[in-house]
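Student: predicted coordinates and the sequence they were generated for:
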Amino acid sequence: MKRTAHAHWNGDLKQGSGQISTQSTTLSNTQYSFNTRFAEGVGTNPEELLGAAHAGCFTMAVSAVLSQQGIKAGDLDTNAIVELDVTTQTIKGISLELTASLIDGVSQEQFEGIAKIAKENCPLSKALAATPITLSVIYQ
């Protein structure tokens, strides 16, 4: 299975702007710019999108682990905080904060173990740990 996304940018870093779209069209020419990334502005930014994707993937993985153990999930809510070091232009880390409604028969310790398994097996957690990135360039 492959999923695609597209980004377009025009102009220099600070004055330019771009649009991001996804195959599903959930994002369709969604604006992003220097201001939406490093200040306040209307639109999105790569770190926000990364956080949303990771939160979604991880939360689904928690539900999957619960199901595999015969446990019906209640409400699961995850915040993903992506920390970008603007000086070094590196992502310093991603903090996943999971809040779940109590599930009958599941202790805090058991649930923490389930969440850890989910984090280790979430495809985005794995990808962010170490995934080869290939590049193809067309210069016209």
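Tutor: Great, that's in hand.

Student: contacts, neighbours, all on C-alpha from now
Tutor: Will do.

Student: host element of residue 37?
Tutor: The secondary structure element spanning residue 37 is helix 34-38 (assigned by DSSP states H and E).

Student: in that helix, what's buried?
Tutor: For helix 34-38, a neighbour-count test (16 or more other Cα atoms under 10 Å) marks 34, 35, 36, 37 as buried.

Student: stretch 109-127 now?
Tutor: For stretch 109-127, the buried set under the neighbour-count rule, 16+ other Cα under 10 Å, comprises 111, 114, 115, 118, 119, 121, 122, 124, 125.

Student: alongside the first one, take a look at this:
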Amino acid sequence: MRHTFHQVLHWNSKRNTIGQVTIANYTHDFSIPASLDGPGQGTNPDELLLSSAAGCYIMTLGAMFERSNIEDAHIELKSELLVEVDAGTYKVSELHHYPTISYVNLEKRKLIERLVHKADERCMISNALKGNVKITIHPTFKEVAREDSIL
């Protein structure tokens, strides 16, 4: 089975313009980030890559929790993308995910810990980046009482 995804981009011939990207009927501005001497309006390819990697990771983890009958856990994810510049060449070097897992069922702690790392192995975006980008998972686990649960 093959899945195909599409997008449409509009850009003029100048470096510091503001383009538009349309994905799934949503149009967003994008430009070179201000930190790279661009206009910094809308999103940018670096943020889109980070969003893709983080979104894929958290959805994969959620699906793995569901298949493992982990119904009493909440996932919050912060992620960071590092870009290095060497002789004018920009390269994504590292991706760090910082998932915080709040859970109620202490018996499932070991399974939750295993799945947090397994999700990176199963995420299609992580697999596309591997070999070029160092990906690291830095989890935090919080046991919460059922009455304090935000789940």
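Tutor: All right, it came through fine. Since the structure is predicted, the reported quantities are computational estimates derived from the model, not experimental observations.

Student: still on that earlier bit, give me the subset of the buried residues of stretch 109-127 of structure 1 lying in helices.
Tutor: Those of the buried residues of stretch 109-127 of structure 1 mapping onto helices are 111, 114, 115, 118, 119, 121, 124, 125, per DSSP state H.

Student: quick one: which of those residues is nearest residue 2 of structure 1?
Tutor: Taking Cα to Cα as the measure, residue 2 of structure 1 sits nearest to residue 124 out of these, at 13.9 Å.

Student: excluding chain neighbours, what is closest to the closest one?
Tutor: Computed as Cα to Cα, 6 or more residues apart in numbering, the closest residue to residue 124 of structure 1 that is not its neighbour in sequence is residue 54, at 5.9 Å.

Student: tell me if I'm right that the one you found and residue 80 touch.
Tutor: Yes. With contact defined as Cα atoms under 8 Å, residue 54 of structure 1 and residue 80 form a contacting pair (6.9 Å).

Student: ranges for the strands of structure 2?
Tutor: Across structure 2, reading from the start of the chain, the strands by DSSP state E fall at 8-10, 19-23, 26-30, 73-86, 89-103, 134-137, 140-143.

Student: what is the orientation angle of the longest one with strand 73-86?
Tutor: Here strand 89-103 of structure 2 runs at 170 degrees with respect to strand 73-86, directions being taken by axes from the mean of the first three to the mean of the last three Cα atoms, to 10 degrees.

Student: the second one now?
Tutor: For strand 19-23 of structure 2 against strand 73-86, the angle by the same axes, to 10 degrees is 140 degrees.

Student: residues in structure 2 aligned with the longest helix along structure 1?
Tutor: What stands out as the longest helix in structure 1, according to DSSP H, is helix 46-68. Correspondence between helix 46-68 of structure 1 and structure 2 is established over residues 45-67, with TM-score structural alignment as the criterion.

Student: what's next to the matching stretch, contact-wise?
Tutor: When contacts are defined by Cα atoms under 8 Å, 6 or more residues apart in numbering, stretch 45-67 of structure 2 is touched by residues 30, 32, 71, 75, 77-81, 95, 97, 112, 115-116, 119-120, 122-126.

Student: do that again at 6 Å, thanks
Tutor: Stretch 45-67 of structure 2 is contacted by residues 119, 123, 125 when judged by Cα atoms under 6 Å, 6 or more residues apart in numbering.

Student: please point out which parts of that stretch sit buried.
Tutor: Those would be 50, 53, 54, 55, 56, 57, 58, 60, 61, 62, 64, 65, for stretch 45-67 of structure 2 by 16+ other Cα under 10 Å.
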